[in-house]
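Participant: Take a look and give me a structure for this.
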Amino acid sequence: MYSDFADFIRENQAELLEAWVREMKKQEDPKIASVATDEMYEETTREFIDLLVSKLDGTENQAEFHGKLKDFAEKIVLLGWPIHFITASIHNFALLTYKGMRGKELFFKREDNPEDDAYYRFEKWLASIYNKIVTAYAETWEKTVSQQRQALQELSAPLLPIFDNISVMPLVGTIDTDRARQIMESLLVGVVKHRSEVVLIDITGVPIVDTMVAHHIIQAAEAVRLVGSKPMLVGIRPEIAQTIVNLGINLEQLITTNTLQKGMERALALTNREIAQKEG
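Facilitator: Below is the predicted model:
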């Protein structure tokens, strides 16, 4: 049905490629320009053209085409090309193809039957390709974000044994409900695994402590207490202390310090130890 489009694209690939890269570079994001070389543009656009041609002339079945389309979508997601840049690129390529075919009189007068009309077929082809690529891009993006979120959660709440029976959990970044659950699980598993008598929850790297965050931290500390360990909250900066007071959050059941160093000194004292300077 679209073999004439495929033939035109294949026969004029070099010309279309050059014009398309030129148009893409006019609309590119500065972030893309900083990492995308001319070779990368050419390779990616050539791959896209080959993908279109294989779809248009029917040389591949649907499963093969869908597989290649997913691979292509994953590639452009990993390259960091935003969706608005992709959609603009598809539109530019379609416009270049349309102008080229009209210039070579490959578009004829309108037919009585809409399905035979070149304009109708062109719009139908463009809509089909556009929808498939945007859908594949969205699916790949969601999958990538989900994998990154999972990896971040796995790495963002480690319980680190520092001394015998003393462990530290450094928290960095925003704490939401999902991450709070991960923190709780890591704490409970780690306390038992490392036989921690004292656990220091370090919030130095947490930018905002509001009612919800404080609630999650108190819950985590209470869970640590229930499994027989002493929780400590360290890294309380002046602005966070003021926020906690203004919110009326009760931390009386928690040992608190403003630095990890002071917290470690308290933890050693609680386990009947201290750091002494070696003489000589």
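Participant: C-alpha from now on. contacts and neighbour counts both.
Facilitator: Will do.
Participant: list the contacts for the residue nearest the centre of the chain?
Facilitator: Closest to where the C-alpha atoms of the chain average out (C-alpha atoms, centre = their mean) is Val145, at 3.5 Å. With contact set as C-alpha atoms under 8 Å, 6 or more residues apart in numbering, Val145 has no partners.
Participant: my read is it is in a helix, agree?
Facilitator: Yes: counting by DSSP: H, G, I helix; E, B strand; the rest coil, Val145 falls inside a helix.
Participant: what comes up buried for the host helix or strand of Glu39?
Facilitator: When secondary structure is defined by DSSP states H and E, Glu39 falls within helix 38-56. Residues of helix 38-56 classed as buried by neighbour count (16 or more other C-alpha atoms under 10 Å): Tyr41, Thr45, Arg46, Phe48, Ile49, Leu51, Leu52, Val53, Lys55, Leu56.
Participant: Please report how far the last one lies from Ala63.
Facilitator: Okay, so that is Leu56. 15 Å (C-alpha to C-alpha, to the nearest Å).
Participant: now swap in Trp81 and tell me
Facilitator: To Ala63, Trp81 is 25 Å away according to C-alpha to C-alpha.
Participant: excluding its backbone neighbours, what's nearest Glu47?
Facilitator: Nearest residue to Glu47, sequence neighbours excluded (C-alpha to C-alpha, 6 or more residues apart in numbering): Phe72, at 7.9 Å.
Participant: for comparison, sequence B:
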Amino acid sequence: MNQASNPFLAFIQGNREELIEKWELKMKKEDDQKLSSVISDHTYTNICNEYINILIHSFMNPDDEPSSKIGDFSQKIVQLGWSLRFLTTSLSDMNKILFEMMTLNSTEEEKMSLVWAFDHWIAPVNSEVLHQYASSWERTVSLQKIALQELSAPLIPVFDNITVMPLVGTIDTERAKRIMENLLQGVVKHRAEVVLIDITGVPVVDTMVAHHIIQASEAVRLVGAKCLLVGIRPEIAQTIVNLGIDLSQVITKNSLQKGIESALEMTNRQIVSLGE
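Facilitator: Take a look at the predicted model:
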């Protein structure tokens, strides 16, 4: 099928402004996340124009592979925070607006013919947009997961030879592995003599969590440093006792402040008040 048999190309080019205006108003009305409060009208207009450009390019080059423009367009949609539901609704609205404009004075037979043309010319473009959106979303989530993993067990130097690892949230096997890796790498990198693991932000310390902490403490000892467990709240202490967890081989303190004071003593330093 050649360009001349495409019923949409000339119509979209000739009615572009009206089509975009109607679609933009519909998008704002259907905005399920109220993004219009933080997204300018210019952004909506740009998105509409980019999609129209994709359609025109596809109509004029029907034998080409899906263009990189679709990938860029879909990635921009993800970056704007538009949900899959909002995207599919918006594309459907655009199709309805285009169909209504093109069939204003058409017969039923002409309308049915145009429905077939929609399936042939526009549906594949929409399908590729959704496919690229899903791929871009998966990449974004993957990158976010990696970033969160990097931040989930940071090792922070607070004094010479003293580092702190603040832990927040639940600790599963995958995160425990990350903690162990960061601890060992950090001890060597910062030449730490004492490492404080702060569990103030860990909601539950069960047998598995305690096992991972003991393993981490032993691993730190094997590379020549000492490990302190700090931030043990009363309810956590009670849970540890009730479960019969043995932390006798780990030095424990109830707060980070007490832990730092002990760490300074272990490295032959102390906090001295200068007075007035």
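Participant: re the thing from before, remind me which helix or strand the residue nearest to Glu47 of the first structure belongs to.
Facilitator: helix 62-78.
Participant: Could you list every helix and strand that that helix packs against?
Facilitator: helix 38-56, helix 118-155 (3 or more C-alpha pairs under 8 Å, 6 or more residues apart in numbering; DSSP states H and E).
Participant: matching residues in the second structure for the helix holding Glu39 of the first structure?
Facilitator: Mapping helix 38-56 of the first structure onto the second structure (TM-score structural alignment) gives residues 41-59.
Participant: how big is the offset of the matching stretch relative to the first structure?
Facilitator: Here stretch 41-59 of the second structure, set against the first structure after superposition, deviates by a mean of 1.3 Å using mean C-alpha distance after the TM-score superposition for the first structure.
Participant: contact partners of that stretch?
Facilitator: 3, 6, 9, 12, 20, 23-24, 64, 66, 69-70, 73, 121-122, 125.
Participant: same question, stretch 236-251 of the second structure
Facilitator: Residues outside stretch 236-251 of the second structure that contact it (C-alpha under 8 Å, 6+ apart): Val204, Val205, Asp206, Thr207, Ala210, Ile214, Ser217, Cys227, Leu228, Leu229.
Participant: Report the secondary structure state of the second one.
Facilitator: Secondary structure assignment for Val205 of the second structure (three-state DSSP): coil.
Participant: who's in contact with it?
Facilitator: Residues near Val205 of the second structure by C-alpha under 8 Å, 6+ apart: Ile236, Thr239, Ile240.
Participant: mind redoing it with 7 Å?
Facilitator: Ile236 (C-alpha atoms under 7 Å, 6 or more residues apart in numbering).
Participant: how close does it get to Gly169 of the second structure?
Facilitator: 11 Å.
Participant: how about the contacts of stretch 41-59 of the second structure, which pair is most distant?
Facilitator: Glu24 and Asp64 (28.4 Å; C-alpha to C-alpha).
Participant: Compare those two and say which is more crowded by neighbours.
Facilitator: Neighbour tally, Glu24 of the second structure and Asp64, criterion other C-alpha atoms under 10 Å: the higher count belongs to Glu24, 21 against 10.
Participant: Is the more buried one in a helix, a strand, or coil?
Facilitator: In three-state terms, and counting by three-state DSSP, Glu24 of the second structure is helix.
Participant: check which helix or strand covers Pro154 of the second structure.
Facilitator: Under the criterion DSSP H and E, no helix or strand holds Pro154 of the second structure.
Participant: In three-state terms, how would the closest residue to it other than its chain neighbours be classified?
Facilitator: Closest residue to Pro154 of the second structure apart from its sequence neighbours, by C-alpha to C-alpha, 6+ apart: Met165 at 5.8 Å. Secondary structure, three-state DSSP: Met165 of the second structure is strand.
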